[in-house]
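In: pasting the structure only:
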């Protein structure tokens, strides 16, 4: 049988591995919500989602009070049906971050079960396009870092054969952002991709000025220049600059991506598996982007995204921000500047439950 006989959730706080700042916030800690589902055939699957400092307890309460009780006795193989059932039950709070995060914990646990039952890794069961994916580094590009540190980190990433690095922008003066990017570009030369990320800090007028100042240094993309719900503003910005516009980490349903793609407001899709509601909707977004000939380069969660990017034909990059090393027994494998999707059955994360328990929030 494949009926769910037990569903549990917990919240654990994982410290950040390094200081991380951008134009609007700091990454305080990773509030990690984990769901484990057990079926009557003896299998168990674990899924997770996260916040970067607030809201984790609210996600946990939504799961315990409203979602997990609905899973008892349900067939774990019916992943799409279960996702739709839970979504319908929470319709009064959708579309929104807390509900999508809660759905993601259950959905990734169901996919973990699906892969284990099939004896296949996630990257193959979800599509199986290729196993190795280029990596770009974000850890050396945070906003608080000085220009000398940015250059040093970019050169180290290039030496490690990463295909790109990301530089945070959004300093008080556009000239400072341009100077930081100029220094990195001159140090690494023309071949390394240099991404930029404004973290929704700009108005339309300031974003236009920022893009114009950055253009001479050939940024690979300008990420989240304005608030994510300003689709029209992003479309106007995209028409005004040669820099591709990247969005997605602050979107919570496939429909939101459709608006960006239909209006030409995004040239790169950065769908986040936790924030969009799980693997089931993540794949829908990736396939939607493919119909617009747009690449998928997801935000954060490299340990899970490596398998999803490997699954789809338009998966282009994995973002290097290690965060789970304190609570897993193995790490994502890097080979010659590429992330390697794991071959073990399941979603590919080897949790250290004792370490998680040590960080559990009562």
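Out: It's in. As the structure is a prediction and not an experimental result, all values here were calculated from the model. Residues are numbered from 1 along each chain as shown.
In: please make it C-alpha for all contacts and neighbour counts, starting now.
Out: Noted.
In: just give me the longest helix of the protein.
Out: The single longest helix within the chain, with elements called by DSSP state H, is helix 97-118.
In: contacting residues for the nearest residue to residue 67 once chain neighbours are set aside?
Out: Residue nearest to residue 67 in three dimensions, not counting chain neighbours: residue 86, with 6.5 Å by Cα to Cα, 6 or more residues apart in numbering. By Cα atoms under 8 Å, 6 or more residues apart in numbering, the contact list for residue 86 reads 67, 70, 103.
In: go again using 10 Å as the cut-off
Out: With contact taken as Cα atoms under 10 Å, 6 or more residues apart in numbering, residue 86 is in contact with 66, 67, 68, 70, 71, 99, 102, 103, 106, 107.
In: what do you get for residue 61?
Out: 9, 10, 67, 102 are the contacts of residue 61 under Cα under 10 Å, 6+ apart.
In: farthest pair in those residues?
Out: 10 and 67 (13.6 Å; Cα to Cα).
In: quick check: neighbours shared by those two?
Out: 60, 61.
In: picking that back up, tell me the most packed of the contacts of residue 61, by neighbour count.
Out: Counting neighbours by other Cα atoms under 10 Å, residue 102 comes out on top of the contacts of residue 61 with 32 neighbours.
In: hmm, back to that, from the chain's centroid, how far away is the longest helix of the chain?
Out: 15 Å (Cα atoms, centre = their mean, to the nearest Å).
In: packing partners of that helix?
Out: strand 4-15, strand 29-39, strand 44-51, helix 56-62, helix 79-89, helix 122-125, helix 279-291 (3 or more Cα pairs under 10 Å, 6 or more residues apart in numbering; DSSP states H and E).
In: residue 283 reaches residue 273, doesn't it?
Out: Yes. Between residue 283 and residue 273 there is a contact at 8.9 Å, judged by Cα atoms under 10 Å.
In: another structure for you, compare them:
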């Protein structure tokens, strides 16, 4: 059994586009006809350029290889061009291809991926979601209104969720870390207060940021929201400041979480060694794939750190997260787009189930999902923007900043 063919799907989810502007899926086929599906969570270049990177990584390091040899193929890609250091674009391409390899191997052996990773530790995975508006009620105001966020939190807790994430702390910009404005701090505190009052002790508050702040600003904001006891404080400073995460963690009483933009065990280990985070959030379509994430989880065990795999992508990365989560002892929870996401679930023909605040682990061979290729082809992405984009304008200190979640309410692509 050898890897033979590659097909790439660049899929645009319908508005409002929870999960990003587009998703990049890869399909691998072996010389004996077994197929596997993976997902790349890397968009530092446009979709056409990213497709070229994926093709190059496959042709150069994987074509003709046995799909079991993920360690060998990882070392080839990681070392390509005399690098041997984290590269989010190359490793993002490899990650999706690697996930597809696990899908193939599981199908060939007639076993789910989690069974190949050490077996079942967790049959039901605690699930959390962003606080999204109800379908048809999307608006820019939702993202800056504490009362609307509190109503959403109560609605999701009523569905069975025991944790919800929100990020009212202002813009993320290309300029790096900044001091939060006074209004961003007061709005963040108001969100925490309103949501805590709405859900009481029935759910954890997950405070999200996107690496907006410098160290002093991150500490100042954390102190303002501490009274409402968030479970975590997500990516408070830019991910290129790995050593400075420890300065934030030492100064606050909330667990720092990070990892969406990190890749390979090298970056995660640096955060752990310095005491920079207690919760790791690898995105398996960028971190190096399922096997690399398993290594990250093992390293985290030594530091009594927990994993909460990140998801702001499509359903194949979600499936990979679930198989990893099923196999590790230090899983905290997994991110879910609402209870699975309407279009997400359509793309995998409803082959993953969510029930009473938990994701049920698939038991079919490979990833245990049924990818709808026709539906994927029917929703191509034709836009010019990237999956997510940072704004160029600096933080506004004279009037309130506005932030519209992961996709603009004026979604037109």
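Out: Now that the structure is in, tell me what you want to look at. Computed from a predicted structure; not experimentally measured.
In: sorry, back to before: what's the closest of the helices and strands packed on helix 97-118 of structure 1 to residue 361 of structure 1?
Out: strand 4-15 (5.4 Å).
In: buried residues in that closest one, which are they?
Out: 4, 5, 6, 7, 9, 10, 11, 12, 13, 14, 15 (16 or more other Cα atoms under 10 Å).
In: and of the residues you listed, the nearest to residue 130 of structure 1?
Out: residue 14 (30.8 Å).
In: quick one: map that closest one onto structure 2.
Out: Mapped onto structure 2 by TM-score structural alignment, residue 14 of structure 1 lines up with residue 12.
In: do residue 232 of structure 1 as well
Out: In structure 2, the residue matched to residue 232 of structure 1 (TM-score structural alignment) is residue 243.
In: ok, residue 104 of structure 1 next?
Out: Residue 104 of structure 1 maps onto residue 95 in structure 2, by TM-score structural alignment.
In: swap in residue 188 of structure 1?
Out: In structure 2, the residue equivalent to residue 188 of structure 1 is residue 199, according to TM-score structural alignment.
In: what number of residues lie near that match?
Out: 21.
In: equivalent analysis for the one 5 residues further on, please.
Out: The criterion is other Cα under 10 Å. On that basis, residue 204 of structure 2 has 22 neighbouring residues.
In: now the one 3 residues further on
Out: The tally of other residues near residue 207 of structure 2 (other Cα under 10 Å) stands at 27.
In: now do the buried residues in the host helix or strand of residue 181 of structure 1.
Out: Assessed by DSSP states H and E, residue 181 of structure 1 sits inside helix 174-188. Using 16+ other Cα under 10 Å as the test for burial, helix 174-188 of structure 1 gives 174, 177, 178, 180, 181, 182, 184, 185, 188.
In: so the first one touches residue 198, yeah?
Out: What it means is residue 174 of structure 1. No. When contacts are counted by Cα under 10 Å, residue 174 of structure 1 is not listed as touching residue 198 (11.3 Å).
In: what is in contact with these two at once?
Out: Contacts common to residue 174 of structure 1 and residue 198, judged by Cα under 10 Å, 6+ apart, are 207, 210.
In: translate residue 251 of structure 1 into the numbering of structure 2.
Out: Aligned partner of residue 251 of structure 1 by TM-score structural alignment: residue 262.
In: its match: what's it in contact with?
Out: Contacts of residue 262 of structure 2 (Cα under 10 Å, 6+ apart): 86-88, 239-240, 242, 268, 280-283, 286-288.
In: check which helix or strand covers it.
Out: Going by DSSP H and E, residue 262 of structure 2 is not in any helix or strand.
In: nearest to residue 301 of structure 1 among the contacts of residue 61 of structure 1?
Out: Nearest to residue 301 of structure 1 out of those is residue 102 (Cα to Cα; 15.9 Å).
In: skipping its backbone neighbours, what lies nearest residue 234 of structure 1 in space?
Out: The nearest residue in space to residue 234 of structure 1 (Cα to Cα, 6+ apart) is residue 265, at 5.0 Å.
In: count the residues that sit near that neighbour.
Out: Neighbour count for residue 265 of structure 1, taken as other Cα under 10 Å: 24.
In: quick check: it touching residue 236?
Out: Yes. Using Cα under 10 Å, residue 265 of structure 1 is in contact with residue 236, at 7.5 Å.
In: helices along structure 2, start to end?
Out: 47-61, 70-79, 88-109, 113-116, 146-159, 182-199, 215-225, 245-251, 264-273, 290-302, 315-327, 342-347, 373-377.
In: identify whichever of those helices lies nearest to residue 336 of structure 2.
Out: That would be helix 315-327 among these, by Cα to Cα, at 7.4 Å.
In: pull the number of nearby residues for residue 144 of structure 1.
Out: So residue 144 of structure 1, with other Cα under 10 Å, has 16 neighbours.
In: I figured it hits residue 18, correct?
Out: No. Between residue 144 of structure 1 and residue 18 there is no contact under Cα under 10 Å: 11.7 Å.
In: between the two, which contacts overlap?
Out: If you check residue 144 of structure 1 and residue 18 against Cα under 10 Å, 6+ apart, no residue is contacted by both.
In: quick one: map residue 354 of structure 1 onto structure 2.
Out: Residue 354 of structure 1 maps onto residue 374 in structure 2 when the alignment is built from TM-score structural alignment.
In: then residue 203 of structure 1?
Out: By TM-score structural alignment, residue 203 of structure 1 lines up with residue 214.
In: who touches residue 243 of structure 2 in this structure?
Out: 270, 271, 272, 273, 274, 275, 276.
In: among those residues, which ones are buried?
Out: Using 16+ other Cα under 10 Å, the buried ones in the contacts of residue 243 of structure 2 are 271, 272, 275, 276.
In: which member of these is positioned nearest residue 365 of structure 2?
Out: Nearest member of those to residue 365 of structure 2, counting by Cα to Cα, is residue 272, at 33.7 Å.
In: which residue sits closest to the match of residue 104 of structure 1, ignoring its sequence neighbours?
Out: residue 289 (4.1 Å).
In: what's around that neighbour, how many residues?
Out: Residue 289 of structure 2 has 34 nearby residues by other Cα under 10 Å.
In: which residue of structure 2 sits opposite residue 85 of structure 1 in the alignment?
Out: By TM-score structural alignment, residue 85 of structure 1 lines up with residue 76 in structure 2.
In: with adjacent residues omitted, what lies nearest to its match?
Out: Residue 76 of structure 2's closest residue in space is residue 61 (Cα to Cα, 6+ apart), at 6.0 Å.
In: with residue 117 of structure 2 instead?
Out: Spatial nearest neighbour of residue 117 of structure 2, chain neighbours left out: residue 327 (6.2 Å); criterion: Cα to Cα, 6+ apart.
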